[in-house]
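> task: produce atomic coordinates for the following.
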Amino acid sequence: MALSKGKGAWLIAGFNTMSDSEKAKYNRVALCKFMSKVIYGICLSLLLWALSDLLKLTWLYILGMVLFVALLLFTIIYANTGDRFKK
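Predicted structure coming up:
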């Protein structure tokens, strides 16, 4: 919840360990909002995994896994190219 409001940058691994001068180079609000959307997507894939186990539907598990892997690949590529979160 804090990330979706643009707060809680200390929760983001890597950003948390930067020096204060390095942190000043980044737009914290944009980074936090982006990471909150990623976390919501990961939660959706975990929900699909749980539902697949409860309902005994293999295709839900596969859908959740595809969503999870695609989301991780997209996040790694999007966040590390184009200096999107730098001021």
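
> from here on, contacts and neighbour counts on C-alpha atoms
OK.

> show me what stretch 70-78 is in contact with.
The contact list for stretch 70-78, computed with CA atoms under 8 Å, 6 or more residues apart in numbering, reads 38, 41-42.

> so of the residues you listed, which ones are in helices?
Cross-referencing the contacts of stretch 70-78 against helices under DSSP state H gives 38, 41-42.

> next, the second sequence, to be compared with the first:
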Amino acid sequence: MSELGKLIQRQRNNVGISQEALAKLVDYGRQNISSIESGNLSPSDDVLARIASELEIPFERLQALKIIDKTPPEIQSWLFEELKARLGS
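Got it, this is the predicted structure:
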């Protein structure tokens, strides 16, 4: 699972909505939401912005995680730790 997918799934569960409900809110297929959460699909910035808005996650945070997920594993952990330190999470 990608870091982006983990955060989206965690926040979606915190808000208490299903994948299907999120899919309807952002006008995107439920299977696509599932694929994003599992790390098998990288959403466009437009979709990412709609997800960020509905789940009340800063768009920039989701964008940064999307970039980290595309980064080679040997650099990924360092970038993720930097991001966490800068965002205070």
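
> where does the TM-score land?
The TM-score (TM-score structural alignment, normalised by the length of the first structure) is 0.36; 46 aligned residues with a CA RMSD of 2.9 Å.

> okay, the ones in helices among the contacts of stretch 70-78 of the first structure in TSV with distance to L55 of the first structure and neighbour count next?
Shown next, in TSV, are these (distance: CA to CA, whole Å; neighbours: other CA atoms under 10 Å):
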residue	distance to L55 of the first structure	neighbour count
V38	26	17
G41	21	17
I42	20	19
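
> reformat these as TSV; add distance to L54 of the first structure.
TSV is the format used below for these (distance: CA to CA, whole Å):
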residue	distance to L54 of the first structure
V38	25
G41	20
I42	19
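
> so L55 of the second structure sits right up against Q9, yeah?
No. Applying CA atoms under 8 Å, one finds L55 of the second structure not in contact with Q9, separated by 9.9 Å.

> point me to the helix or strand that includes V69 of the first structure.
helix 58-80 (DSSP states H and E).

> buried ones in that helix?
Residues of helix 58-80 of the first structure classed as buried by neighbour count (16 or more other CA atoms under 10 Å): 60-61, 64-65, 67-68, 71.

> cool, stretch 68-84 of the second structure as well?
By neighbour count on 16+ other CA under 10 Å, the buried set for stretch 68-84 of the second structure is 68-69, 76, 79-80, 83.

> those residues: which two are farthest apart?
Within the buried residues of stretch 68-84 of the second structure, D69 and L83 form the most distant pair, 12.4 Å apart (CA to CA).

> got a list of what L48 of the second structure touches?
By CA under 8 Å, 6+ apart, L48 of the second structure lies in contact with 59, 62-63.
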